[in-house]
Structures are given as structure tokens and as C-alpha cells.
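Whatever this is, show me its structure:
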Amino acid sequence: MSVTLCDHWICINGVLYYIGKEDVVGGSYLIICFDVRSETFKFVEAECFRDPEATKLINCKGKLGGVDFKYNRASAIVLYLWILEDVEREEWSTYVYTLPVNDICENVVVVGMTSTGEIVLSEEYTSKRFYVFYFSPERNTFQRVEIRGPGEYCEAFDDDCRVYAFVDYVVDSKFITKQSS
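Prediction:
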């Protein structure tokens, strides 16, 4: 089988997951699973992904998940969440959520999922006010957090700059040096 890999991948519990597409006319989308310990591959059908290039693979409490979104007619974001419940039986669960219209900016991307189960979205480019958004499917809560930095007039930037956000990033304090006064 010949497969073209997409740029998205994630490692969960020692298994690398990639989105791929069979290299045949009308080829289906697949999740390619590579178990690092046993050095074995498994292929799982993933036709649930509407647009594999736009789907963000996430760690959904130890299970592989995929998140994608689209804007509906009211300019609200509709999130699609797929969770691979059983790799062997290739069973997926699908969930759909609509986020509040007035609280979301136009240029957001899915960043990932926190260890507590919140889906994180971030603005893709800087603006006068820069926001990160947290949606909890379990509690059905939505939170918008303003990040200070670009400044009221974006004086630090000539143009909007692309922003890369990361989920659950932790700084190792033993590598932080203290400045002497």
C-alpha cells in the first residue's frame, strides 16, 4: 500500500499517529499508527475527517482525537471532535459543538487539548488584542483569555505576525538562571 502522509502527527503512549491518504484514485484517508516499542504499523480508516489538512490531531485523555471546525451562517464556530475509541475495531465517536458567536475572533486555529480536556484555540496572527480560547466539552464552558504583549497599537510589529501556541508547555525550572542584582 502506498500512502501520502500529511504534516500532522502526534505521539500518545508510545504510538505515533499520522494522517495519510492512499495513493490511488478516490483513495481513503487513514490514520497510520506506529508502535515505537514493537516497531509495528496499523492502518485505521479515518473517513470521518472532512479535511485532513485542517484536522488537528490531539491527545484526548490518552486516546487519539481529531478536531476540525468551520464557521456556520451565523459566523459561529462549529467544532467537530472525533475520538478513536478502539483501534482494533476501528471505532470512532463523533461530537459536534457550537461555540458562542460574539466571543470568537475570525482568524483562529485549533492548538490542541489540555490534560484536563479543554480544547484550545488561538488567534493565528497578532492583533491589538490577542486571545486564546478554552472550550470544555465535558462542562460545556467557554473561556476567552487576553494575552498581553502586542500592545494597544501593535507598536512592536510593522505587520501582523504569525503566532505559534503550544498546549501544556512546562518550563523546567532547573534551566532558569537567576539574575544577580
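
When you work out contacts or count neighbours from here on, use the C-alpha atoms and nothing else.
Noted.

Surely Q143 touches F133?
Yes: with contact defined as Cα atoms under 8 Å, Q143 counts as touching F133 (5.7 Å).

Specify which residue of those two has the higher count of neighbours.
F133 (22 against 12; other Cα atoms under 10 Å).

any idea how far I83 is from E91?
8 Å (Cα to Cα, to the nearest Å).

Sorry, wrong one. I was asking about R144.
From R144 to E91 the distance is 33 Å (Cα to Cα).

and if you look at S75?
Counting by Cα to Cα - S75 and E91 are separated by 31 Å.

tell me, how many neighbours does the closest residue to S136 other than its chain neighbours end up with?
In this structure, S136 finds its nearest non-sequential neighbour in E118, 4.4 Å apart by Cα to Cα, 6 or more residues apart in numbering. Residue neighbour count, defined by other Cα under 10 Å, stands at 21 for E118.

Would you do the same for the sequence below? I want to compare the two.
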Amino acid sequence: MEDATTLMNYNGKLGLLMFDFFNGKSSGFEFWVLEDFDKKEWSDHVYVFPPVWQNVVEKTTLCFSGVVGTTEFVFVPNTLSGPFYVFYYNIEKNTVVRVGVRGMEAFEGYTVEAFSNHVENVELIRAF
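The predicted structure follows:
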């Protein structure tokens, strides 16, 4: 097991991603899912990034951000610098998609905390 882990809801079950940080030299990751709480049964999944991962990610240091649905793992840079990209790794198709986010230049050097599948209620709250 690695030194760092992230707990998440994975399709209604407890998921555990084994990781430190990811970059273009990373080959993949190990992912555990608690299949049966009472029996303490875990399933172990090892995902290997496709060869294009190295070219798409390059020297960017990434952190795991979450899962979209049950197939796309989301990675974001741990620090804002230069063009800002979010990376989606599809575990079924073994593909990587890099999506650029514009307008982040003013925050260069800041640490990134990203949450997948988070919806903020931006409805105006009125004071009476």
C-alpha cells in the first residue's frame, strides 16, 4: 500500500484510492472497493494509464479530485500555474481527456482544492 489514500463514494460503496501524486511518469493507480461491510470484503482494482498519459499530463503534478459516474476519475493540478487543465481518465475505455479552464491566471501559485460532482446552490438568499 502507498503512503496516502483518498476515501470516496463509489457507486454507493466505500472506495479507497491508493496514491501519492500523479504526473506524466505515473503508470497508474490501485483502487479498492468495500464490497461487503459485514464480511469486510474488498475488491482490488489496478488501472494502468494508456501511453498517451505521459504526453497529455507531461510534467504537471496532479491530485485525485473524484469520480464522475463510475468510470471517469478526475485529476487536477495541485497548484495553479500556466494554463489550467482538468484531466479525466476513463477506466473502461482507458482514455485520457484534458480540459482547459480559462480565467484562472489571477490565481497562479494558489493551491487547488477541487470537488467532483459538487453542486453549489447559488440562489440568492433574501434577508427579511
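
More neighbours: which of I83 and E91 of structure 1?
I83 (20 against 13).

For that one, give me its contacts.
For I83 of structure 1, the contact set (Cα atoms under 8 Å, 6 or more residues apart in numbering) comprises C60, K63, L64, G65, G66, W92, S93, T94.

can you name the residues of structure 1 that stretch 71-87 of structure 2 overlays?
Aligned by TM-score structural alignment, stretch 71-87 of structure 2 falls on residues 117-133 of structure 1.

Straight-line length of that stretch, end to end?
13 Å.

Would you indicate which residues of that stretch are buried?
117-124, 126-127, 130-133 (16 or more other Cα atoms under 10 Å).

and of these, the nearest to Y169 of structure 1?
Within the buried residues of stretch 117-133 of structure 1, proximity to Y169 of structure 1 (Cα to Cα) peaks at V120, which comes in at 12.8 Å.

And whichever strand or helix holds that closest one, what does it pack against?
Assigned by DSSP states H and E, V120 of structure 1 belongs to strand 119-123. For strand 119-123 of structure 1, the packing partners by 3 or more Cα pairs under 8 Å, 6 or more residues apart in numbering; DSSP states H and E come out as strand 108-113, strand 130-136.

contacts for the match of stretch 71-87 of structure 2?
Here stretch 117-133 of structure 1 has contacts from 60-61, 104-105, 107-114, 134-138, 142-148, 150-154, 160-165, 167, using Cα under 8 Å, 6+ apart.

returning to that earlier point: want to try TSV for the buried residues of stretch 117-133 of structure 1, with distance to I10 of structure 1 as columns?
As requested, those are exported to TSV (distance: Cα to Cα, whole Å):
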residue	distance to I10 of structure 1
G117	16
E118	17
I119	16
V120	16
L121	17
S122	19
E123	21
E124	20
T126	26
S127	29
F130	27
Y131	25
V132	21
F133	21
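
any chance of the helices and strands packed on strand 119-123 of structure 1 in TSV, with distance to C33 of structure 1 too?
Output for these, formatted as TSV (distance: least, Cα to Cα, whole Å):
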stretch	distance to C33 of structure 1
strand 108-113	19
strand 130-136	27
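
do you know which of these lies nearest C11 of structure 1?
It is, among those and with distance given as Cα to Cα, strand 108-113, at 12.9 Å.
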